[in-house]
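# I'll drop the sequence and a predicted model, then ask my questions.
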Amino acid sequence: MHAVILAGGKGTRLMPYTTCVPKPLVPIGDQYSILEIVLHQLSHYGFRSVTLAIGHMGQLIRAFVGDGSRWDLSVNYLQESTPLGTIGPLLGALDSLPEHFLVMNGDVLTDLNYAKVLRQHQASGAPVTVATYAREVRSEFGVLDVEEGEITHFREKPVFDFTVSMGIYGFSKSTLELYPAGQPFGFDDLVLDLLARNQHPANFHFSGYWLDIGRPDDYDRANAEFVSQMPQLLPGLDSAVTDKTQAASNAALYSN
């Protein structure tokens, strides 16, 4: 099983934490970076190869991860010279990818079993499978319905339910071969085009632990919850092996 991790963004929403390090390397719980947790999880769930799509401060990610052998993974790199969106970086590298593979953002903290997403995708025949999560958004205001100058309904601080993408996808190479390489192309562009052609993506609903660490509030929550969530986020953890891996990772980073 192969995974592509999108780690090329500038992380501007997470400033000032991302001033000196790329977002996938910000520490969680003062022990592990987000990317380190993700690589541990992928290895635990049976993935053996990873492509890291890097751009902004990509040299730090290369120094930290290396060839991936510390996680029993084979890691190669896809360097972005200009931002190409979520899907754009993949379009020029399809020859190096298997027919079915996982794609995920490099700033996701979850206890999702990634292998289940990819296996469901392989079995479904869908053009793409999207891992989804139910979220509630609470309005800070009373909401009014107005028709022809009159208020017809009033709701005090209502709660709206949404299904959102987790930033984790199962892809088939044959789906992406339809699109030209070398130009910006986002996940939103892909989904809108698939829907317009009546090719519906499949849904993989998840109700466990998930945080998209895009804002300082999310990052603070991740740090506050890490100790309680650590057994789920780092399955099969061997503290002695992990301490050794942590020391090797830090040495690689700071020697560069």
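Good, I have the coordinates.
# Could you use CA atoms for every contact and neighbour count after this?
Fine.
# Spell out, range by range, the helices that occur in the stretch 51-200 of the chain.
58-65, 88-91, 114-124, 173-176, 187-196 (DSSP state H, counting those that start in this stretch).
# just the strands in the protein please.
2-7, 27-28, 32-33, 49-54, 74-79, 100-105, 108-110, 128-138, 143-147, 150-155, 159-172, 202-205, 210-212 (DSSP state E).
# Return the most buried member of those strands.
Scoring the strands of the chain by mean neighbour count under mean count of other CA atoms under 10 Å gives strand 2-7 as the most buried, with a mean of 25.
# check contacts around the residue most central in space within the chain.
Nearest to the geometric centre of the chain sits residue 105, at 2.3 Å (CA atoms, centre = their mean). Applying CA atoms under 8 Å, 6 or more residues apart in numbering to residue 105 gives the contacts 5, 6, 7, 167, 168.
# Okay, the residue nearest to it when sequence neighbours are not counted and residue 50: tell me how far apart.
Distances taken as CA to CA, 6 or more residues apart in numbering place residue 6 nearest to residue 105, at 4.8 Å, with adjacent residues excluded. When distance is defined by CA to CA, to the nearest Å, residue 6 is 11 Å away from residue 50.
# what do you get for residue 76?
Counting by CA to CA, the gap from residue 76 to residue 50 is 6 Å.
# my read: residue 25 touches residue 35, true?
Yes: the criterion here is CA atoms under 8 Å, and residue 25 meets it with residue 35 at 6.0 Å.
# neighbours of residue 217, just the number please.
10 (other CA atoms under 10 Å).
# Next up, a structure to set beside the first:
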Amino acid sequence: MQAIILAGGKGRRLLPYTTVLPKPLMPIGDYSILEVILRQLKHYGFGRVTISTGYLHELIHAYLNSNKSLGLELSYSHEDSPLGTIGPLRLLEKLDDTFLVMNGDILTDINYRNLIESHKKKKAVATVATYQRDVNIDFGVLEKGADQKIVAFKEKPTFHFDVSMGVYVFSKKILDYVPDGEPFGFDQLMYTLTGEKAAVYSYPHTGYWLDIGRPDDYARSIEEFERYKDRFLP
């Protein structure tokens, strides 16, 4: 199985840490975020992994070249200018009929093999791993009808949303929707696919997921990686 890890971003939300390190190389415990992901992919049967790089790419190359015990066939794809989340796929020459794409800055215990199998079973063009996020409203919420008439009231409700985890499975047909040589984000891809009523499915994950986007997220990732290490390194 093939995976592409998106590791080209500048990680502005994690400044000042990312002044000297690309976000995927930030350490959690005895590992970098990137190494945790690579070990997980190896565990779930992936053999080929492409690292899509940009910012401080030479550090990622040096890190992985000095750590060749992972048992994976690694390759690199470099962006000279930012191409968004999905645009870098156009730079890849060899793609399997089905492949995984994921951000290089997340901590999760998702079963990647089951995700791939779900995608194939549904004959999907794209499958998006999702996680439920709850949003608490600290005020009474009014629902209004015609002429501003109040028709319902909820006191401090909680709303539930399914959010993208930054983990996707694509069929090679996805390239038909991706422009060549220009930035193209996940949001643009979703607008295009849903607009054309393509076979796009979600894969709900009820385990652990953390987007390591801000300094407080990073501090949390260090603490929880040590607490639940067996879940992240099966």
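Done, it's in. On a predicted model such as this, the values are computed, not experimentally measured, just so you know.
# thinking again about what came up before, give the equivalent position in structure 2 for the residue nearest to the centre of structure 1.
In structure 2, residue 105 of structure 1 lines up with residue 103, judged by TM-score structural alignment.
# From residue 36 of structure 2, how far out is that match?
13 Å.
# returning to what we had before: and the furthest pair within the contacts of residue 105 of structure 1?
7 and 168 (13.0 Å; CA to CA).
# can you pull the contacts of residue 66 of structure 1?
Neighbouring residues of residue 66 of structure 1 by CA under 8 Å, 6+ apart: 75, 252.
# roughly how far apart are it and residue 216 of structure 1?
28 Å.
# Residue 23 of structure 1 now?
11 Å.
# Compare the two (neighbour count), which wins?
When neighbours are counted by other CA under 10 Å, residue 23 of structure 1 and residue 216 differ, and residue 23 comes out ahead with 29 against 14.
# List the contacts of the closest residue to that one other than its chain neighbours.
Leaving aside its chain neighbours, residue 23 of structure 1 sits nearest to residue 11 (5.5 Å; criterion: CA to CA, 6+ apart). With contact taken as CA under 8 Å, 6+ apart, residue 11 of structure 1 is in contact with 18, 22, 23, 214.
# ok, the third one touching residue 15?
No: taking contacts as CA under 8 Å, residue 23 of structure 1 lies outside contact range of residue 15: 9.3 Å.
# Run a quick neighbour tally on residue 57 of structure 1.
Around residue 57 of structure 1 there are 16 residues (other CA under 10 Å).
# now swap in residue 212 of structure 2 and tell me
Per other CA under 10 Å, the neighbour tally for residue 212 of structure 2 reads 23.
# End to end on stretch 29-48 of structure 1, go ahead and measure it.
From start residue to end residue, stretch 29-48 of structure 1 stretches across 26 Å - CA to CA.
# Residue 182 of structure 1 reaches residue 91, doesn't it?
Yes: between residue 182 of structure 1 and residue 91 there is a contact under CA under 8 Å: 7.4 Å.
# Please identify which of these two sits among more neighbours.
Between residue 182 of structure 1 and residue 91, counted using other CA under 10 Å, residue 91 has the larger neighbour count: 20 against 13.
# which position in structure 2 aligns with that one?
Aligned partner of residue 91 of structure 1 by TM-score structural alignment: residue 90.
# Show the contacting residues for its match.
Here residue 90 of structure 2 is in contact with 175, 178, 179, 180, 181 (criterion: CA under 8 Å, 6+ apart).
# Same drill for residue 25 and residue 35 of structure 1, tell me which one is more crowded.
Neighbours were counted for residue 25 of structure 1 and for residue 35 using other CA under 10 Å; residue 35 has more, 25 against 20.
# for that one, what are its contacts?
Counted by CA under 8 Å, 6+ apart, residue 35 of structure 1 has contacts 24, 25, 106, 107.
# try 6 Å
residue 24 (CA atoms under 6 Å, 6 or more residues apart in numbering).
# roughly how far apart are it and residue 253 of structure 1?
Distance from residue 35 of structure 1 to residue 253 of structure 1, by CA to CA: 13 Å.
# what's the burial count for residue 112 of structure 2?
Residue 112 of structure 2 - counted by other CA under 10 Å - has 20 other residues nearby.
# Trace it over to structure 1, please.
By TM-score structural alignment, residue 112 of structure 2 lines up with residue 114.
# Distance check, residue 178 of structure 2 against residue 20 of structure 2.
Residue 178 of structure 2 is 32 Å from residue 20 of structure 2, by CA to CA.
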